[in-house]
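Q: Sequence and predicted structure are below.
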Amino acid sequence: MATSLTPGAARTLATTTKTPPKTASTTPRWLLEILEWRDLPGGVYRRTGTVRRTIARRGSSQPGVQVTAGHTGEPEIPGMYVEYGHPPSEYELTAAQTIMRVHRRVGDLYNDPYDQYGEQLRLTLDALAERKELDLARALLQAPPARHRVTAQGPPTPLDLDGLICKQTSPRYLLAHPRAIAAFGRECNRFGVRPDEVEFAGRRVLGWRGLPFLPCDKLPIAADHTTSILVVRPGERRQGVVGLRPPESPVVRELGTSRQAVTEYLVSEYYGVAVLIPNAVCALDGVQVVRTSTH
């Protein structure tokens, strides 16, 4: 027989501390973090290229700029001009949209301690951001064939990563599915090589050759358990990859309230990506993410 107030009865007068809604589908979205974003008031981004290289390169279809250097006397100086590529490449924005519904009674009565509209909008925007990164990752995988290479034996070895990095000038970041990063770690152990630890966004992350190795689960894994690893150079000044968006995004528009007292909101996210020169994104394909009998 109880001689004092029971804990169960006492809890009826106690206040519970609640968390905002949590979702397991949220990821760090490192691809969106590393991109430099350009606002597009007109909704279109135009990229103008040239038909000449600064210096002629063996194997390139583009001629080099004609210059004379290191000469003495009075040689004839070559004349030239740099022709712009025509027509220029244009990039339009992609739309990701959904309709968010909130019952008026919910908003009127159940807004303490969390605003129901605000929480619904936060979760909706989070879902749109995940879709945004998915679409941009797929776009980066469409690099020209010359910017793709294949692993030597399947699992991503240090030599494979070195070959990938060498395909790009001024590489900045490596992006891969978390399982591909784990496979690379296994190969480093097999070769007796220790990967780097580099500083990124205030934390220590796995790296290779000084480049942060960032996880991105939006890079797909095929049915044969293979995926791709990307090396990316972001930034307009670096002639790299540029994220595109309107000056105001995301956009929330109230559509009205139905006769059932449900208010609808159109939530829109507009985005795109531009690759300014082909080697701004290079890919290592055929990356095996499962253990094999020989590894």
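A: Great, that's in hand. Numbers count the residues shown, from 1 in each chain.
Q: For the rest of this, base every contact and every neighbour count on C-alpha atoms.
A: Noted.
Q: and for stretch 130-142, what are the contacting residues?
A: 26-27, 29, 31-32, 96, 218-219, 230, 269, 271-273, 281, 283 (C-alpha atoms under 8 Å, 6 or more residues apart in numbering).
Q: same thing but 7 Å
A: With contact meaning C-alpha atoms under 7 Å, 6 or more residues apart in numbering, stretch 130-142 is reached by R29, L31, L32, K218, L219, V273, V281.
Q: ok, so of those, who is nearest V65?
A: V281 (24.7 Å; C-alpha to C-alpha).
Q: Please report the number of neighbouring residues for the closest one.
A: Counted with other C-alpha atoms under 10 Å, the neighbours of V281 add up to 27.
Q: I'd assumed V232 was in contact with it.
A: Yes. The criterion here is C-alpha atoms under 7 Å, and V281 meets it with V232 at 4.8 Å.
Q: still on that earlier bit, who wins on neighbours among the contacts of stretch 130-142?
A: V281 leads the contacts of stretch 130-142 on contacts (other C-alpha under 10 Å) with 27 neighbours.
Q: hmm, back to that, just the ones in helices from the contacts of stretch 130-142, please.
A: Judged by DSSP state H, the contacts of stretch 130-142 include L31, L32 as members of helices.
Q: out of the contacts of stretch 130-142, who's nearest L164?
A: Using C-alpha to C-alpha, the contacts of stretch 130-142 come closest to L164 at V281, 10.1 Å.
Q: dropping in the other structure now:
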Amino acid sequence: MSDGLLQRSVTTSVARNLANTTKTSPKMMSITPRWLLSLLPWVQVDGGTYRVNRTKVELSKAARIGVDVSGGVASFAPESLRGVPLFSGLPDGVVSRMASRFKTEEVSLGNKLIVEGEDRSKFFIIAQGQVEVLSKGIHGSDLRIALLSDGEYFGESDLVLDNRPSDVTVRTTTPCVLVTLSRKDLDGVLEESGNLREDFNRAIKEHMDLRSTVNRYGERNIDLVSGFAENVEIPETFVDYSSSPREYSLSSVQTVVRVHTRVSDLYNGPFNQLEEQMRLTIEGIKERQEWELINNKKFGLINSVDPAMRISTRYGAPTPDDLDELLALVWKKPAFFLAHPKAIAAFERECTWRGVPPVTMNLFGTPVISWRGVPLVPCDKLEMKSRYQSNQWFGTTSILLVRVGEADQGVVGLHQAGIPGEIMPSLSARLMGLDSLGVASYLLTLYFSCAVLTDDALGVLENVEVGYYHDYQHRMSTPK
């Protein structure tokens, strides 16, 4: 064998058996910044239950009506008509008979359902689709008064008021499925029995009388007097409280971590095996906590938004106008927007198209964009409703706008620090014991919840389409 083929030294592959490699702790791709957990102020709940006391709401609030469309026919539960404030006091007999007279109508895009200046006498419930409410401004231009979507309604007052010209135009912006009740059909219901019309008129009058005594939030007005007039009797007043305030019980996320004693005894360096198992599991618990704070059916932010604080995008893609509209709803000290990264990218594209790039600000050492001084915080826990099974990152989503803090009547996180076995605030770890195979089990438990103190602390922009891209024209040199 030539000198060039002789082994002159120990090989690197053998030498590694006597050396320690430099290694990292285990990494997990599902870990996110979890901005929501950092931005929410956390309230200590010593009793395990948090009660939100509010002033009494005298006038029932509007609620969306759930309409099911099957085989081209739309239907809804009769009692859901009481979600219309004007009909909230109607007797059961009137409500059930009214519901049976509704008809299903399919309307194409651009159809005018109500025309300004013409008589109107029909009540509409939107089963599917979207309509816009327009009116002429003082300068003669069309002004968009509102944008209504699934479950919302309009024209209810036209059933009880005398015929008069409409002061708005209602036009469909998408193909729609509507459920309608005409004044003629309502009269047919009320003429079935003399008592029905009497009960109907009495309930409507009581509602109108009550509406004159409350503010726009449905709370009874506080009697006050102001001015410099003398010999004026000072009114007496008081503020009533809700007799059934909402209570939030702490929810929990739990799991059992299992580590074999042989692993923790023999392979515990340079990283502690139990600590790494605990660390990664806690990361998963925290990720689930943020998901629950947004999507939980009982206390999640998405499901806690009041119907009056829900708006839809005008064209699908989130535009600066849409976010301005959301800011107009949550105008009392808005803290941050919460949006899916794809929704933020879609908004940035719309800003670029309009030539109004959003300002970048620093949040916990990370650059994020802002709109009107309010940061847009990315969060992948806002779910995407996708029509494409192969790609769940395209479809529609929602953008939240949040006001936070007890002092500002906002949104607060709830937890209980100081629990037995605590290793983090409101997170405990307890040894459950060893089994016959030498496997140790540790119970991890996290207690938490969140509360919306007033309805105007939380708003949502719905039907946010994230897959729209603009076609920019570029100069391209053609080869000669």
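A: The structure has been received and is ready for your questions. On a predicted model such as this, the values are computed, not experimentally measured, just so you know.
Q: TM value for the aligned chains?
A: The TM-score (TM-score structural alignment, normalised by the length of the first structure) is 0.94; 293 aligned residues with a C-alpha RMSD of 1.9 Å.
Q: picking up where we left off before, redo the contacts of stretch 130-142 of the first structure as JSON lines? Include distance to S61 of the first structure.
A: Below are these laid out as JSON lines (distance: C-alpha to C-alpha, whole Å):
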{"residue": "R29", "distance to S61 of the first structure": "37"}
{"residue": "L31", "distance to S61 of the first structure": "32"}
{"residue": "L32", "distance to S61 of the first structure": "33"}
{"residue": "K218", "distance to S61 of the first structure": "34"}
{"residue": "L219", "distance to S61 of the first structure": "31"}
{"residue": "V273", "distance to S61 of the first structure": "26"}
{"residue": "V281", "distance to S61 of the first structure": "19"}
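Q: who's in contact with the residue mapped onto E462 of the second structure from the first structure?
A: Aligned counterpart of E462 of the second structure in the first structure: D285 (TM-score structural alignment). D285 of the first structure sits next to H148, R149, V150, T151, T227, S228, I229 when contact means C-alpha under 7 Å, 6+ apart.
Q: Repeat the analysis, applying 6 Å as the threshold.
A: V150, S228 (C-alpha atoms under 6 Å, 6 or more residues apart in numbering).
Q: Report the mean distance between the helix or strand where it lies and its aligned residues in the second structure.
A: Following DSSP states H and E, the helix or strand that holds D285 of the first structure is strand 281-288. Taking mean C-alpha distance after the TM-score superposition for the first structure, the mean distance separating strand 281-288 of the first structure from the aligned residues in the second structure is 0.3 Å.
Q: ok, now how distant is the spatially most central residue of the second structure from P334 of the second structure?
A: The second structure has I302 as the residue nearest its centroid, 2.7 Å off, counting by C-alpha atoms, centre = their mean. Remark: distance between I302 of the second structure and P334 of the second structure (C-alpha to C-alpha, to the nearest Å) = 17 Å.
Q: quick one: stretch 107-120 of the first structure aligns where in the second structure?
A: Using TM-score structural alignment, stretch 107-120 of the first structure pairs with 264-277 in the second structure.
Q: now the matching stretch: how far from the chain's centre is it?
A: Taking C-alpha atoms, centre = their mean, to the nearest Å, one finds stretch 264-277 of the second structure lying 42 Å from the centre of the chain it belongs to.
Q: And stretch 76-93 of the first structure, by the same measure?
A: On the basis of C-alpha atoms, centre = their mean, stretch 76-93 of the first structure sits 29 Å off its chain's mean C-alpha point.
Q: List the contacts of that stretch.
A: Contacts for stretch 76-93 of the first structure (C-alpha under 6 Å, 6+ apart): V44, Y45, R46, R47, T48, G49, T50, V51, Y270, Y271, G272.
Q: Which position in the second structure pairs with the fourth one?
A: In the second structure, the residue paired with R47 of the first structure according to TM-score structural alignment is V52.
Q: Pull the contacting residues for its match.
A: Residues counted as contacts of V52 of the second structure (C-alpha under 6 Å, 6+ apart) are P245, R246.
Q: Try it again at 8 Å.
A: P245, R246, E247, A451, L453.
Q: what would those residues look like in CSV with neighbour count, secondary structure and distance to R97 of the second structure?
A: Below are these laid out as CSV (neighbours: other C-alpha atoms under 10 Å; DSSP: H, G, I helix; E, B strand; the rest coil; distance: C-alpha to C-alpha, whole Å):
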residue, neighbour count, secondary structure, distance to R97 of the second structure
P245, 13, coil, 33
R246, 14, strand, 33
E247, 12, strand, 36
A451, 23, strand, 38
L453, 23, coil, 38
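Q: can you give me the strands for the first structure?
A: Secondary structure of the first structure (DSSP state E): strands at 36-39, 44-47, 89-92, 94-103, 148-150, 173-176, 196-200, 203-208, 211-215, 226-232, 241-245, 251-257, 262-275, 281-288.
Q: What lines up with F184 of the first structure in the second structure?
A: Aligned by TM-score structural alignment, F184 of the first structure pairs with F347 of the second structure.
Q: Surely that match touches T313?
A: No. Taking contacts as C-alpha atoms under 8 Å, F347 of the second structure lies outside contact range of T313: 11.5 Å.
Q: Between these two, which contacts overlap?
A: T319.
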